[in-house]
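Participant: got a predicted structure here, sequence first:
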Amino acid sequence: MKVTVKNLCRRLALTALGFVAAAAGASEVVEQKIDSAAHDFRIVRLASGLHHPWAVAPLPDGRFLVSERRGRLALIEDGQVKYLDGVPQVSALGQGGLLDLALHPQYGDSHHDWIYMTYSKPGEKGTATALARAKLKGAALVEFEELFAQDRYSHPGRHYGSRLAWRGDGTLLMTVGDRGVTPERAQDRRDHAGSVLRLTATGAAPADNPFAGDESGLDEIYSFGNRNIQGLVVADDGRIWASEHAALTGDELNLIEAGANYGWPVATRSKDYGSGQPIGVPSMPGVRDAKHIYSGRFAPSGLAQVDSNYFPGWKGNLLAGGLGSEKLLRLVLRDGEVVDTEELLEGELGRIRDVRQGADGYLYLLSDSSDGGLYRLVPAQ
């Protein structure tokens, strides 16, 4: 941007706005203008001091729910953070803890004011990825109900998944990681590990799931052979997109379909951490290939589709967050294929854990650190 008196005054005004907002505990402009191919945008910090936040759920009244991995659920209003009572006990060892959040599709109707959450549930034989729901009342969760827990508890700490996404038919998708110790579990359809599940709003298995009533697979499984999905979105056209952690490189963007096998660990572009040698083969019959392989060690977490009048040039695109890479990528889709990518952020926010579009049309990100933040992307004007 050319430096003129007008632009200099604009910069000073934005900086002053950021200082005033920070002092008031409200929003703070942290990046005044970031260039991109279709839309220049600004980054506004809405809250800070969050301890390894994992998921954000924007509420219809303008407040936000944010899960922290160590087992706290924050309610954020005007930059102020309040922690809620009534949160389930979690195993916060390693990658475990309080994980994803999703509102019922009819949230706002008093009969459907359910908040769904996933977490690592402790038990006598280890931990399991679990799903529960509750309602928000004042500063607490009430009417808590555990709806589902994976069938096999195992050593705590690794590869829980775990993302949620609603389909247009009212069913809920939930990802479960391979749990890290025995990757081959992802190829066993009688084990929830390494899969995408499809559930009803009360945690049951729909009768039309691909293996329902079939002894070859568990009723809840929708797809399998998935290592550790931490980005999940149902697009406007009904397609299900998932960002999946590989091992050493080879992170994938997959198009999830009923009954499909996505290969882990027998077919993957990933390499072994210790030896650096390929794991399995790149592709094989009967296995769905990834639609996109993220470059380098991307470490995907958080995935959203843009459908916002604030960003018309991004409509229909996916935004994918990266942890170790500290990147935010824009993926351009056409007929179920990735035809172009653009790097929107690299390092400005650190590790990006979650990416969401709110009902207000703005885009929201969480940074993953012991002093994490909630951020809003807005057009630069």
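Facilitator: Structure received.
Participant: CA only for contacts and neighbour counts going forward, please
Facilitator: Noted.
Participant: quick one: the strands in the stretch 1-150 of the chain?
Facilitator: Along the stretch 1-150 of the chain, counting by DSSP state E, counting those that start in this stretch, strands occupy 28-34, 41-50, 53-58, 64-68, 72-77, 80-83, 98-103, 115-123, 126-137, 140-149.
Participant: for comparison:
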Amino acid sequence: MKQSKLLFIISFMSLLACAQKNKSKVVAETLTSINYKTEVVVPDLNIPWGFVFLPDGTLLITEKSGELLHFKEGEKIIIEGLPEVYLRGQGGLLDIELHPDYNQNGWLYITHVSSEGEGDGGNTALIRAKLSGNKLKNVERLYKTGPNSKRGQHFGSRITFDNDGFLYFSVGDRGNRDLNPQDITRDCGKIYRLNADGSIPEDNPFVETPNAKTAIFSYGHRNPQGMVKHPETGKIWIHEHGPKGGDEINIIQKGKNFGWPIISYGINYSGTTLTENTALPGMEQPLFYWVPSIAPSGMAFVTSDIYPDWKGNLLVGSLKFGYLERLVLKNDKVVTRYKLLEGMGRVRSVRQGPNGYIYAALEGVGIVKIIPNK
């Protein structure tokens, strides 16, 4: 009798565990959303890393290959005056963003890979400049990470501003996970915070730490290629590539360690164990993580009334699977996921335009506009 009861309990617990596992799987699955159509507004782009709308409604677009394009009146005009762009692997011309007071000061911000500085190869740099006709002027280098490396991976990079006018930009660990991300005396594997002119904010977390890189705001990151300000809280959200599994969404906090590579929900590409730890004291947990990896790139919140069912959702591009993911959030938790633009191409960047429509940059396609069905 006792043995039968024990077997029943074991069977029940196994069924419960299986049910919980299946429940988690259902939550993790992405549903296909079909209540929209698309329109290609900028055709024939190769790897459009970033794009931004100017006040007149025209577009500035960065091609990873090193071209800054101004799209207006149906034409792509090459903007001259960029610093030399070092091309290697995942590196090249990266993100672009406007100053929040662009109408008054005309500053635009760009990240690119530069060979300037210590060592052979290149590393991520941040510049600002002004657009004058078809040329950049007043080009200033605000920050250059170092040392240079000939490795071809994990340059980052995204740019955004917070409500107080501080500038944030991301740089990956440059493929050197054992040395860079956990060491605040070294660049790479970090989120940086600067004043808009490139100077260091007085209240940055490591300004009083000997030998620290004082531009660092948070550390322990792998390769953040998505960054956006939350439209209500003003907090900075990022996502970053994991190894095999374990892509993450994180809300950046001052001076915090986000764990890479000491903790991770992923494994090595070879299938071997990367770390036994998914959590440790003093290291932040992700808001959400993907297993398997989707290779996230680009990030935007939907605030527009044009998409009433999507309002408050988070959009994330998938390089690996070639779709745009729409994540439904509740109390900063992902509760449902939907696939948009499935099968159209690798989504590199996404942005809500000043007209309220969502635009996504797809490799080998261009920039597409998402239009809800009536």
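Facilitator: Arrived safely. Keep in mind that this is a model prediction, so the values were computed, not measured.
Participant: columns mean neighbour count and distance to His155 of the first structure on top of the strands of the stretch 1-150 of the first structure, output as TSV?
Facilitator: Below are the strands of the stretch 1-150 of the first structure laid out as TSV (neighbours: other Cα atoms under 10 Å; distance: least, Cα to Cα, whole Å):
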stretch	mean neighbour count	distance to His155 of the first structure
strand 28-34	18	40
strand 41-50	21	27
strand 53-58	26	21
strand 64-68	25	21
strand 72-77	22	22
strand 80-83	16	29
strand 98-103	27	17
strand 115-123	24	10
strand 126-137	22	5
strand 140-149	16	15
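Participant: closest to Thr182 of the first structure out of the ones you listed?
Facilitator: Ranking the strands of the stretch 1-150 of the first structure by proximity to Thr182 of the first structure (Cα to Cα) places strand 126-137 first, at 14.3 Å.
Participant: could you tell me the angle between that closest one and strand 115-123?
Facilitator: Interaxial angle, strand 126-137 of the first structure versus strand 115-123 (axes from the mean of the first three to the mean of the last three Cα atoms, to 10 degrees): 150 degrees.
Participant: residues in contact with Leu318 of the first structure?
Facilitator: Taking Cα atoms under 8 Å, 6 or more residues apart in numbering, we find Leu318 of the first structure in contact with 303-306, 330-333.
Participant: what do you get if the cut-off is 10 Å, keeping everything else the same?
Facilitator: 233, 235, 241, 303-307, 329-333, 338, 341, 355 (Cα atoms under 10 Å, 6 or more residues apart in numbering).
Participant: nearest residue to the middle of the first structure?
Facilitator: The structure's the first structure has its C-alpha centroid closest to Gly302; by Cα atoms, centre = their mean the separation is 3.2 Å.
Participant: hmm, back to that, so of the contacts of Leu318 of the first structure, which two are at opposite extremes in space?
Facilitator: Farthest pair in these, by Cα to Cα: Val338 and Val355, 18.6 Å.
Participant: so which of these two has more stuff around it?
Facilitator: Using other Cα atoms under 10 Å, the more surrounded residue of Val338 of the first structure and Val355 is Val355, with 27 against 15.
Participant: and the corresponding residue of the second structure for that one, which of the three is it?
Facilitator: Residue correspondence to the second structure (TM-score structural alignment): Val355 of the first structure is matched to Val350. With DSSP: H, G, I helix; E, B strand; the rest coil as the basis, Val350 of the second structure sits in strand.
Participant: hmm, Val350 of the second structure is touching Tyr323, no?
Facilitator: No: assessed by Cα atoms under 10 Å, Val350 of the second structure is found out of contact with Tyr323, at 11.3 Å.
Participant: since that was my last question, I'll sign off now.
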